[in-house]
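**Q** no letters, just coordinates:
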């Protein structure tokens, strides 16, 4: 009787899990790889324009993980600058401070982060950050990868300062929504 109950639970459970939106995607086919310190995968150094003048090195691409996640190392060169308050509707972000000091807002809460601190920014919650120190470095993990890699590449290719309307449009084209100004340091 126990075997029959087990088989019945498997027969009904597997289709339910398969239909669930929370199932894991298969990893992208291929081999493991190493990305050396100071290097960026696929794009080399992504030199941002527009929001700030930081440099991003892609360490793990969404293309490597079938869209599961992307990891960047950000070299921060923009004291007192950061992102506008914005929302990712389909992505969570994790920042880990390797060096320097940053000020973050997540929802209504504000946090000062220093070397060794990390912060979780859940999807659908407005958030922003500003670099406080003269220099800094963070890792940024995005899950799922979404269009953030393409967003950074688009910012790096800018040839002029964007108007607020144009910046709103570039965020929207990459599944993000600006909902407020950049975060001022208190």
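**A** Here it is on my side, so go on. All values reported here derive from a predicted model rather than from experimental measurement.
**Q** rest of the way, CA atoms for contacts and neighbours
**A** Fine.
**Q** quick one: contacts for the residue nearest the centre of the chain?
**A** Computing the C-alpha centroid of the chain and ranking residues by C-alpha atoms, centre = their mean puts residue 142 first, at 3.4 Å. Residue 142 makes contact with 69, 70, 71, 91, 92, 93, 94, 148 under the criterion C-alpha atoms under 8 Å, 6 or more residues apart in numbering.
**Q** sec struct for it, please.
**A** Per DSSP: H, G, I helix; E, B strand; the rest coil, the local secondary structure of residue 142 is strand.
**Q** how close does it get to residue 132?
**A** For residue 142, the distance to residue 132 equals 22 Å [C-alpha to C-alpha, to the nearest Å].
**Q** surely residue 45 meets residue 72?
**A** No: Residue 45 is not in contact with residue 72 according to C-alpha atoms under 8 Å; the separation is 10.5 Å.
**Q** what sits in contact with each of those two?
**A** By C-alpha under 8 Å, 6+ apart, residue 45 and residue 72 have these common neighbours: 56, 57, 58.
**Q** second structure follows, compare the two:
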């Protein structure tokens, strides 16, 4: 169990707790857990091994922050479409519908949630079909609402 305020390192391509998760189209490595920050923040390094991404959704109580590390990504936040590459950042405010898609064969995206909420448990569920009713139910259970399909490539 992490102790809030502790100093720690997480090496490249490693998970904070040595439990990487496979979710949707890639591997998710927790870098900063909500347990590290008293629930204030979690950060997850996602290595996307296929094109695509999650369905259009919004978070009731969390802002979502995205930093593109590798590859090219398309983002829809609200009604605005963005094409971002390595080094680019975009902020997704809570309650604003958003989706993104990896446009490359592989891509890497650092995602942060503020506050952390239960996002780590959401990803640990390991669902891979974003069009399923199970995905919608899991999303609701973790403070999100799916409001549309994944972005077209």
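**A** All right, it came through fine. Keep in mind it's a predicted model, so treat the numbers as computed, not measured.
**Q** and of the contacts of residue 142 of the first structure, the nearest to residue 127 of the first structure?
**A** Using C-alpha to C-alpha, residue 93 is the member of the contacts of residue 142 of the first structure that lies nearest residue 127 of the first structure, at 10.1 Å.
**Q** what residue of the second structure matches up with that closest one?
**A** When the second structure is aligned by TM-score structural alignment, residue 93 of the first structure is paired with residue 64.
**Q** got it, and residue 135 of the first structure?
**A** Aligning on TM-score structural alignment places residue 135 of the first structure opposite residue 106 in the second structure.
**Q** now do residue 175 of the first structure
**A** In the second structure, residue 175 of the first structure lands on residue 143 (TM-score structural alignment).
**Q** what's near enough to touch residue 89 of the first structure?
**A** Contact analysis of residue 89 of the first structure by C-alpha under 8 Å, 6+ apart lists 123, 124, 175, 176.
**Q** what's the local residue count around the match of residue 135 of the first structure?
**A** When neighbours are defined as other C-alpha atoms under 10 Å, residue 106 of the second structure has 16 of them.
**Q** how about the nearest residue to it, chain neighbours excluded?
**A** Of all residues not flanking residue 106 of the second structure in the chain, residue 49 sits nearest, at 4.8 Å (C-alpha to C-alpha, 6 or more residues apart in numbering).
**Q** next one: residue 84 of the second structure
**A** Leaving aside its sequence neighbours, residue 84 of the second structure sits nearest to residue 73 (C-alpha to C-alpha, 6+ apart; 5.3 Å).
**Q** contacts only, for whichever residue in the first structure pairs up with the one you found.
**A** For residue 73 of the second structure, the aligned residue in the first structure is residue 102 (criterion: TM-score structural alignment). Residue 102 of the first structure is in contact with 112, 113, 114, 129, 130, 131, 132, 133, counting by C-alpha under 8 Å, 6+ apart.
**Q** so how much does the helix or strand hosting residue 102 of the first structure differ from the second structure once superposed?
**A** Element membership of residue 102 of the first structure, judged by DSSP states H and E, is strand 101-106. For strand 101-106 of the first structure, the mean deviation from the second structure after alignment is 0.3 Å (mean C-alpha distance after the TM-score superposition for the first structure).
**Q** toward the C-terminus, what is the element adjacent to that strand?
**A** Counting by DSSP H and E, the next helix or strand C-terminal to strand 101-106 of the first structure is strand 109-114.
**Q** what's the matching range in the second structure for the helix or strand just after that next one?
**A** Toward the C-terminal end, the helix or strand that comes next after strand 109-114 of the first structure (DSSP H and E) is strand 118-121. The counterpart of strand 118-121 of the first structure in the second structure, using TM-score structural alignment, spans residues 89-92.
**Q** cool, thanks, signing off.
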